[in-house]
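> Structural data only, the sequence is not supplied:
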């Protein structure tokens, strides 16, 4: 007689790699993390929640591995090449994710798909023309501020810890000094920079 689906999901042998529930949570958390980091700074509290989820996944992975190592049956299963490879998939994926975050892959990809719409708002603002804020590509622009030699676009969701705002800056001639403001810039590409302002 076949076992119920929930028994097949949860019934584990010592040394078995993580199963469907773990991989589903891992995939959702990785996708959510990349999305959060596709905005300059990103939502601080949402990223804090994601960090705790990652911690829980790491603890679960380690606990499952240790439970296999402490039992003879589990150690025998862990000696097989196929099982070792399956155990290594999660750490390898995490390393790839960390590299993607370090090189801002998700931010650059989302920005590339939105650059034309963002540029339209930035140029109109720099020229003093009326501009309609709101959805611009895959970002939502909440404010467009003309500053010396450029424009600061404030984005919805770019609210890091102890900051007053953030987004993208458009500076065709490079970033000038920002008098009386603690604004930090990071080059994205071309005339574009990500920015955030501290309290």
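Ah, there it is. These figures come from a predicted structure and were not determined experimentally.

> C-alpha from now on. contacts and neighbour counts both.
Will do.

> Just confirm residue 122 is within a strand.
No - going by DSSP: H, G, I helix; E, B strand; the rest coil, the assignment for residue 122 is helix, not a strand.

> so how many other residues sit close to it?
Counted with other Cα atoms under 10 Å, residues neighbouring residue 122 total 24.

> any idea how far residue 191 is from it?
Residue 122 sits 11 Å away from residue 191, going by Cα to Cα, to the nearest Å.

> For the two, list the residues in contact with both.
Taking Cα atoms under 8 Å, 6 or more residues apart in numbering as the contact definition, residue 122 and residue 191 share the neighbouring residues residue 170.

> adding another structure so you can compare the two:
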């Protein structure tokens, strides 16, 4: 009768008698590996939830994703070689979960879903502060939370108000601009991309 391992799956026939390290690399992704894929995906989504991204979160998430991909491919190839397709079919859900998580994360980042969701949830708070600053009733100040964004700087600009998100982007400051009459004239330094309504993404230069 096939032996059941500590992780709750049936050990492949060819894995019996293998050394512990080799045996650990055979079989479906463990219940430790699957949450690791999920947490790495969440880290990447978080890193993509601000204009320009959180650089450190994206780098760390990318490195973790690479390591996990190597581990998954290694287990898949060894499992296929030891137990064949029949062994993969027995635990197909656990084999399929990491690629599915990866595709979902890549797809969400590809359509800017993390940034869009975070902005939509914060839009009312951002607009309230923008109107107060434009009317002179809210001080321009640094380091405050507005909605779900940690804002590093709020400033009046031509025709509106700019919000620079703290730690967003790699070199230049990035954030949003509220400009009801349209974006300021290009000055070769700051760049604007329309989001919707009076809102624009802002990338600051030197």
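Looks like it arrived, so ask away. Every value quoted in this text rests on a predicted model; they were computed, and no experiment measured them.

> Where do the strands of structure 2 begin and end?
144-146, 149-157, 160-165, 174-178, 191-196, 199-203 (DSSP state E).

> Could you tell me where the third one falls in structure 1?
On structure 1, the counterpart of strand 160-165 of structure 2 by TM-score structural alignment is residues 150-155.

> Give me the distance between the residue nearest to the spatial centre of structure 2 and residue 98 of structure 2.
The centroid of structure 2 falls nearest to residue 45 when counting by Cα atoms, centre = their mean (1.6 Å). Distance of residue 45 of structure 2 to residue 98 of structure 2, given as Cα to Cα: 16 Å.

> and what of residue 82 of structure 2?
Counting by Cα to Cα - residue 82 of structure 2 and residue 98 of structure 2 are separated by 21 Å.

> Please apply the same query to residue 167 of structure 2.
Distance of residue 167 of structure 2 to residue 98 of structure 2, computed by Cα to Cα: 30 Å.

> And residue 134 of structure 2, by the same measure?
48 Å.

> What of residue 62 of structure 2?
For residue 62 of structure 2 relative to residue 98 of structure 2 (Cα to Cα), the value is 15 Å.

> When the two are compared, which one has more neighbours?
Using other Cα under 10 Å as the criterion, residue 62 of structure 2 and residue 98 rank with residue 98 on top: 22 against 16.

> What's residue 132 of structure 2 aligned with over in structure 1?
The equivalent of residue 132 of structure 2 in structure 1 is residue 124 (alignment by TM-score structural alignment).

> Give me the neighbour count for the residue nearest to residue 160 of structure 1 when sequence neighbours are not counted.
The shortest distance from residue 160 of structure 1 to any non-neighbouring residue, by Cα to Cα, 6 or more residues apart in numbering, is to residue 44 (4.8 Å). Residues contacting residue 44 of structure 1 under the criterion other Cα under 10 Å number 16.

> Please say which position in structure 2 residue 44 of structure 1 maps to.
Match for residue 44 of structure 1 (TM-score structural alignment): residue 55.

> wait, isn't that match in contact with residue 170?
Yes - between residue 55 of structure 2 and residue 170 there is a contact at 5.9 Å, judged by Cα atoms under 8 Å.

> residue boundaries of the helices in structure 1?
Per DSSP state H, structure 1 carries helices over the ranges 5-10, 20-36, 44-69, 72-78, 81-102, 105-126.
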